[in-house]
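> Requesting a structural model of the entry that follows:
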Amino acid sequence: MTMSARPGRGGELAAVLLSVAERLRGFPGCEIYLISQDRADPDTVHVTEVWQDDASAQAALASPPPADGPTPADVLALLSGPPHRTDLTVLGGVGLPPDGRS
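Predicted coordinates:
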């Protein structure tokens, strides 16, 4: 997913998303949840997610955020427009077992 932050707020957006990533550490079915910032445009932040299955991803979306953690509204408030999402089928590569699952 690619997100464009409001001008000058890419660092804040990345920090909020890194907090979300910490919450997902150890979440059942979460294989990868990476936050990256575009070197040429720091207001562009990418989230790369790999889930064991769609049910795991949906469970993460449905889980309530911790009382002291960011909410989806916190992320949306930093965006200059809607995120761009691309759904992919993992075929393999470095960092995942050959079938893309643990």
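> Going by C-alpha atoms from here, please, whenever you check contacts or count neighbours.
Will do.
> what's the single longest helix in the protein?
Secondary structure of the chain per DSSP state H: the longest helix is helix 10-24.
> starting at the chain centroid, how far to the helix or strand following that one?
Sequence order places strand 30-37 as the next helix or strand after helix 10-24, per DSSP states H and E. How far strand 30-37 lies from its chain's middle: 6 Å, per C-alpha atoms, centre = their mean, to the nearest Å.
> Whatever helix or strand comes next after strand 30-37 relative to helix 10-24, how many degrees between them?
Where DSSP H and E defines the elements, the next helix or strand beyond strand 30-37 is strand 44-51. Calculated by axes from the mean of the first three to the mean of the last three C-alpha atoms, to 10 degrees, strand 44-51 forms an angle of 10 degrees with helix 10-24.
> quick one more, to check against the first:
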Amino acid sequence: MRGFPGCEIYLISQNTADPDMVHVTEVWRDDASAQAALAAPPPADGPAPADVLALLSASPHRTDLTVLGGGGRPDRWPTP
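Down below sits the predicted model:
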């Protein structure tokens, strides 16, 4: 996801109890950036996000969240 503007965090994790289950955590600057990535053609170094979604055996579960703070991107968090 490096080439997609607005992608701030993209993590792929494997479920320890069920190795066939994969979790993807994405943090986007805004919904428009995420939607633009889904509609984009494949980058030169890999598949497009829509191509990856086509590999799933079932529809993904999506949960929209509002980030309130935390770590990982200290340059993005306001100073208290």
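> Got a TM-score for the two of them?
Put the two chains on top of each other and the TM-score (TM-score structural alignment, normalised by the length of the second structure) is 0.75; 75 aligned residues with a C-alpha RMSD of 2.2 Å.
> just to revisit the earlier point, between strand 30-37 and the longest helix of the first structure, find me the angle.
170 degrees.
> Flag every buried residue along helix 10-24 of the first structure.
Going by neighbour count (16 or more other C-alpha atoms under 10 Å), the buried part of helix 10-24 of the first structure is 10, 13-14, 16-18, 20-21, 24.
> Residue nearest the middle of the second structure, spatially speaking?
In the second structure, the residue lying closest to the centroid (C-alpha atoms, centre = their mean) is residue 26, at 2.7 Å.
> was I right about that one contacting residue 7?
Yes - the criterion here is C-alpha atoms under 8 Å, and residue 26 of the second structure meets it with residue 7 at 7.4 Å.
> Find me the equivalent region of the longest helix anywhere in the second structure in the first structure.
Looking across the second structure with DSSP H, the single longest helix is helix 31-39. Aligned using TM-score structural alignment, helix 31-39 of the second structure spans residues 54-62 in the first structure.
> For the longest helix of the first structure, which helices and strands make contact with it?
strand 30-37, strand 44-51, helix 72-78 (3 or more C-alpha pairs under 8 Å, 6 or more residues apart in numbering; DSSP states H and E).
> Distance to residue 96 of the first structure for those - can I get that in CSV?
Converted to CSV, these look like this (distance: least, C-alpha to C-alpha, whole Å):
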stretch, distance to residue 96 of the first structure
strand 30-37, 8
strand 44-51, 9
helix 72-78, 28
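> The spatially closest residue to residue 48 of the first structure that is not a sequence neighbour: neighbour count?
Nearest residue to residue 48 of the first structure, sequence neighbours excluded (C-alpha to C-alpha, 6 or more residues apart in numbering): residue 34, at 5.0 Å. Using other C-alpha atoms under 10 Å, residue 34 of the first structure has 13 other residues around it.
> Repeat that for residue 57 of the first structure.
Residues near residue 57 of the first structure, counting by other C-alpha under 10 Å: 17.
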